[in-house]
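Student: Sequence and predicted model, in that order:
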Amino acid sequence: MKKIQTRMILFFTLILLTFSIIFIYMISSVIEEQSIEQQEEALITQLLTLESQLDNLDPSIEESDTLISQLASAAQVIDERITLIDLTGDVLYDSHAQAENLENHLERPEIEQIVGGAEVGTYHRRSVSTDETLYYSAAPIETADETVIGYIRLSRNAEEMVGVTDDLMTALILFLTLSILIAVLFIRYWARKITQPIENIKNIANILSFQDYSVRYHPGSYKEIDELGSSINDLAVNLNGQMSEIQEKEHKLIELVNHLVIGVMLVEKDKSINMVNPVMNELLGEDLNSKRGKSFYESLHSSELIAIIEKAYSTQRVQNKEIQIYYPEEKIMDVHVVPILNTSLETLNFIVLLYDITEIRRLEKVRTDFVANVSHELRTPITALKGFSETLLDGAMHDEEVLVEFLEIINNEAGRLDAMVNDILQLSKLEQRQVSGVKDKIIVNDTVHDVLRILSQKISLKDIHVTIKSKKDVEIEINPDHLKQIIINLVSNAVAYTPEKGKVSIEVGTSGNELKLTISDTGIGIPDDQLNRIFERFYRVDKGRSRNVGGTGLGLSIVKWLVENNEGRIEVESEIDQGTSFTVWLPLSAPDKIVNENNT
């Protein structure tokens, strides 16, 4: 802005100087011209006055001493140069030079004008004798009878004639100079009053460009500039509001992306990674945030994932594929690579979406296996029922011993089928949250004794010795049916897989704020390589023996579901032919997860 201010001052100063010079030149010319005219008129008047005062003239001007004497007297009174010239042009008298040294003046313009009939002849030129520019005024000298006997001429120095204008011009120049100085000061003030606010507006605009919207313009200049400043203030307010809104939306978007259950990665057009959410880092097992700005070729370890992204780059189309990754663990991923286009349908960047479908595929397999297992498990009792009933209908029912034997087998298979269906329905209800979630405070020992009474016949048939080791009055807040089903299934399994006259122990205690329930037996045990599968549906360590003891293969699945959905955990330890020990931990105070689940 200083350049504009300087230019404004120089421009207006130059204009003022130009007009001042032109004005001075015109005024000086007019004044000089008028002064010269006035001086010429005064010179002529003085010449005519001098001429009229000449008297007693002799007919011969060359011998008129009186005339010369009068002119000499007049020369002492006036400053003008007086020259007396005869009719032949010779100089008879000159007040500023020796007459004999002067050349003939007959051809001088002012004399020629008189000879030509003019009353007064005037002219100006540089004098040869005095080397000065002189104004000349000449008139004829006449006798009483109007006979011209010679010429009288007055001359005045030109510098003396224009000298009267010097003071006036000096005063005028001083006035104009002072006016220019005052005008320059005013222009400077005016320029600063214009440029300073504009400079402030420029600085505010620069600050706004750095996203600092707190600056404001303060009025103090001309109305138009203040209005511009007010517009800048409105712009700052609007930008501040828009930036706050953008930041809020950006924050919401970041929070949304960071809390998505799918991995999100933004890859720029130059194939560099721009943004990664935490789930993407978790799924890929590495911190991709530290690799922002690097190519996805360098950052990703899955060749299949890299190939899908590269295909999206080459085709500029959405890519979707299910891939399998092996680092940091084996997972199945559903990958989407989506190109982001601008309004001109040009690709700006790509979004890579990664969704872990490992559990979905596992559940699909579990569901498929469940259907297959259910079909297989149901086929045996149904085949038995059908086969023995057909045998009876074919005539075996007339043999009383065979009839009784077959009916007992049919009854056992029907009971086993009923138990299996009940377990399937129970597990289905548990998974669909259709069981009651009402919780009460109950004494664990009371539930243990209730279970032993229910299983007393089964225990007695195998002469199993059951021992209970328990703290008195251990209280837990839980759904009573849940706890009873857990204990029934574990004790029933312990009794079923323990040989006759074996031992089963039940230990009830606490560990911190948890119930610790341990049920051990001296049964057949479980191989180490099968411990992690015993909670699967229909899984049996010894399938033939499991059927013989009446197991459905769903009891431990029900136990695990009940324990985990009551915020607990279950562990198992076993040795072949040495027995098995199941330990259940459940919180003593009620977790909120299952409360009123049947109302949701």
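Tutor: Perfect, thanks for sending it.

Student: When you work out contacts or count neighbours from here on, use the C-alpha atoms and nothing else.
Tutor: Fine.

Student: Tell me where the stretch 501-600 of the chain has strands.
Tutor: Assigned by DSSP state E, counting those that start in this stretch, the stretch 501-600 of the chain shows strands spanning 503-511, 514-521, 569-575, 579-587.

Student: next one: the strand or helix carrying E33 to chain centre, how far?
Tutor: Assigned by DSSP states H and E, E33 belongs to helix 2-53. Relative to the chain's own centre, helix 2-53 is displaced by 68 Å; criterion: Cα atoms, centre = their mean, to the nearest Å.

Student: In three-state terms, how would the nearest residue to S214 once chain neighbours are set aside be classified?
Tutor: Spatial nearest neighbour of S214, chain neighbours left out: A236 (7.5 Å); criterion: Cα to Cα, 6 or more residues apart in numbering. Following DSSP: H, G, I helix; E, B strand; the rest coil, the label given to A236 is helix.

Student: circling back: check which helices and strands the helix holding E33 sits against.
Tutor: Where contact means 3 or more Cα pairs under 8 Å, 6 or more residues apart in numbering; DSSP states H and E, helix 2-53 is packed against strand 133-142, strand 148-157, helix 158-162, helix 164-209.

Student: And the last one, what does it pack against?
Tutor: Contacting helix 164-209 under the criterion 3+ Cα pairs under 8 Å, 6+ apart are the following elements: helix 2-53, helix 223-258.

Student: can you put those helices in a markdown table and add mean neighbour count?
Tutor: A markdown table is the format used below for the helices and strands packed on helix 164-209 (neighbours: other Cα atoms under 10 Å):
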| stretch | mean neighbour count |
| --- | --- |
| helix 2-53 | 15 |
| helix 223-258 | 15 |
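
Student: Which one, of those, ends up nearest to R216?
Tutor: Among those, helix 223-258 comes nearest to R216, with 5.6 Å by Cα to Cα.

Student: Mind checking what helix or strand follows that closest one in sequence?
Tutor: By DSSP H and E, the next helix or strand past helix 223-258 is strand 263-268.

Student: by how many degrees do that next one and helix 223-258 diverge?
Tutor: Inter-element angle recorded for strand 263-268 and helix 223-258: 130 degrees (by axes from the mean of the first three to the mean of the last three Cα atoms, to 10 degrees).

Student: dropping in the other structure now:
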Amino acid sequence: MFKSIRWRLILIYFLLVFLAMSVVGIYIVSQLEQIQLDMNIKNMSSRIKTIIETSNSIKADNWDDNTDRIQQNINSIQVGYNEYVYVIINDEKKTIIASSVPDTVGQSAFNANQINNYVLTKSFDGSPEHIAPPDQNQYENENENPSSYHMSFPVYSDGNIKGFIYLVNNIEHIYETVDQSKEIMTQATIIALALTVFLGLILSSGITKPIKELTFKAKQMSKGDFDQKVSVKSNDEIGQLGNMFNFLIDELKQSMSSLVQEKSKLETTFKYMADGILTVGIDGNIIHSNPVAKKLLSLHSEDEKYDDVVESIDDKLLLSKLKAKKYHGTEILEQNGETYNIDYAPFMNNQNKVGGVIIVFKNITEQYKIDKLQREFVANVSHELKTPITTIKSYTETLLEGAIEERQLAEDFLNVINSESDRMSRLVSDLLKLSRMDYEQTKWKKDKLNVTETINEISKKLQIQAKNKDIKLHVDLPYDMNICFDRDGFEQIILNIAGNAVKYTPDGGNVWLSASKNNGKISISIKDDGIGIPMEDQARVFERFYRVDKARSRELGGTGLGLSIAKQIAEAHDSTITINGELKVGTEIIITIPELI
């Protein structure tokens, strides 16, 4: 119960009032008792003085001769209930010569039950002495009334003590008054405490109710409900706390809105990134992964352990290996035919210590392929140039060594050198042409071309080559087909493709050139019944320097760039080239060009 601030406040108020009332009550009662006792002392002292002043016999110097008269004076005094007066002569025995208690007359005061020997003895020094009931515990006689107040008053004659007036006064009424005061104070304390509890409940309710409301609202906030407001009914500290809570809610809603927006941006960015993102805690748990990373690592659930996922892929990615490199580094991973560059770096937690590692899987397959193609390209160019250079150099050295003297041999060697030089020239020319097209430096002069007329003219240039191999060239073209194309570029496409068809078709074969229109497109087909192209090579025949049969291609004088040039020209004119073929059956290449309407 006392875990509640409300009851603690009530308890504090209760204890404060209880302590205050107790201290005040004790002080008031003790002061009241002391006042009553002081008044009693004054009354007793005044009464003794009155007895002395009103009795000539007591004022007489010789008490021994006036004992009867002193007794008469004492008898004439109006003595109260339980009040005793003793006249004691200052002799050796301290004899009682007169008393309101006749039985004690003639006795020694030390033997009288109602006389306190301590008080009497203390007054021997000449000063009045008195004692209250609380002080009598160690001095009173067994038969002495504990509620009596004793006073011994010395009486002088010629500067000497001639005797003592001893007065015993019952003060039960004082203690009854004190007891009643105690009861009143106790009742007042009980009433004050009851009022304190009641008022404490009301006051604490005014304090704890807003706090409870704040607690409830804060609990709702912890569940994600930020549409909370507290009612402010005062301008005190509680009211200021409520205002600050409402202000905090507004600020928090704005901050949460911004955070949600930023989180949404990040999640969307991560989700649609081409790179894989994986966040791993220092304990090896996967914290976050985007779809690319999940697909790459075959991750079904983020509850899986990171090491269990990457162990079967590449042990270089194990968390212990990354930790050994202080979570900084780069790795290359080949997975499912794809090449990935893996960069990883640590992230810090709220204690500025390493909380885990962020791993980025960047797909560099295309870049890797391009780098590989570039290396192959350089190797092929080097090889293509090295062969004619070697031939030219060897033949030239032979001529210089004396073969030039033999005319027929020298002419044969010079023809070979000339042929190899032409081959090198064609290769360099084709490379320059491809380079210009790569950097879009070629300026195309697009004109209206009639497909039938243009192809017929081109086919005439192939007649001699076809006739030498006894190849039949079949041309079947409709007349009403027009395109917008660079004439030289179109001629080079047809010559390169049709020239290859004639070149790679065995003697006595056939080559067909045809065209058709469909949906605003003109399709030009160049087909042969030659050696054909294997299915696995068809996707690569347009790569630079790629040859299906490398030995035969060089034998026939090709550079390996013809189809690449043809494809580049076609793409520059929004056209496409596709290939269909079957080994030992033949090849068909289709050029699709937008029709000029």
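Tutor: Right, received. Where do you want to start? Predicted model only: the values in this text are computed from it and were never measured.

Student: rewinding a little: indicate which one of the strands of the stretch 501-600 of the first structure is closest to L354 of the first structure.
Tutor: strand 569-575 (30.9 Å).

Student: Pull out the buried residues from the closest one.
Tutor: Using 16 or more other Cα atoms under 10 Å as the burial criterion, the residues of strand 569-575 of the first structure that qualify are 569-570, 572, 574.

Student: ok, and what's touching that strand?
Tutor: Outside strand 569-575 of the first structure, the residues that touch it by Cα atoms under 8 Å, 6 or more residues apart in numbering are 525-528, 531, 560, 563, 580-586.

Student: Tell me the buried residues within those.
Tutor: 525-526, 560, 563, 580-586.

Student: contacting residues for the residue nearest to E413 of the first structure when sequence neighbours are not counted?
Tutor: Nearest residue to E413 of the first structure in three dimensions, chain neighbours excluded: P381, at 5.1 Å (Cα to Cα, 6+ apart). Residues in contact with P381 of the first structure (Cα under 8 Å, 6+ apart) are 413-414, 416-417.

Student: between those, which is closest to D521 of the first structure?
Tutor: R416 (23.8 Å).

Student: distance of that closest one from R547 of the first structure?
Tutor: 9 Å (Cα to Cα, to the nearest Å).

Student: more neighbours, the two?
Tutor: More crowded of R416 of the first structure and R547, by other Cα atoms under 10 Å: R416, with 19 against 15.

Student: In space, what's closest to the more buried one - neighbours in sequence excluded?
Tutor: In space, and not counting its chain neighbours, R416 of the first structure is closest to G550: 6.4 Å by Cα to Cα, 6+ apart.

Student: since we're on the one you found, how many residues are nearby?
Tutor: 16.

Student: same deal with N281 of the first structure?
Tutor: N281 of the first structure: 16 neighbours (other Cα under 10 Å).

Student: G562 of the second structure too?
Tutor: Number of residues near G562 of the second structure (other Cα under 10 Å) recorded here: 23.

Student: thinking again about what came up before, quick check, nearest of the contacts of P381 of the first structure to I173 of the first structure?
Tutor: L417 (130.2 Å).

Student: Buried residues in the helix or strand that contains that closest one, which are they?
Tutor: Taking DSSP H and E as the criterion, L417 of the first structure maps to helix 400-431. Within helix 400-431 of the first structure, the residues that count as buried by 16+ other Cα under 10 Å are 403, 406-407, 409-410, 412-414, 416-417, 420, 423-424, 426-427, 430.

Student: cool, stretch 88-103 of the first structure as well?
Tutor: 89-95, 99.

Student: Could you measure from the residue nearest the centre of the second structure over to N496 of the second structure?
Tutor: Nearest to the geometric centre of the second structure sits N350, at 7.3 Å (Cα atoms, centre = their mean). Separation of N350 of the second structure from N496 of the second structure (Cα to Cα): 67 Å.

Student: same deal with T396 of the second structure?
Tutor: Taken as Cα to Cα, the span from T396 of the second structure to N496 of the second structure is 32 Å.

Student: do A345 of the second structure as well
Tutor: The spacing between A345 of the second structure and N496 of the second structure, counted by Cα to Cα, is 52 Å.

Student: With G329 of the second structure instead?
Tutor: In terms of Cα to Cα, G329 of the second structure sits 49 Å off from N496 of the second structure.

Student: Give me the more crowded residue out of these two.
Tutor: Using other Cα under 10 Å, the more surrounded residue of G329 of the second structure and N496 is N496, with 16 against 12.

Student: what residue of the first structure takes the place of the more buried one?
Tutor: Under the alignment (TM-score structural alignment), N496 of the second structure pairs with N489 of the first structure.

Student: residues in contact with that match?
Tutor: N489 of the first structure is in contact with 555-556, 559, counting by Cα under 8 Å, 6+ apart.
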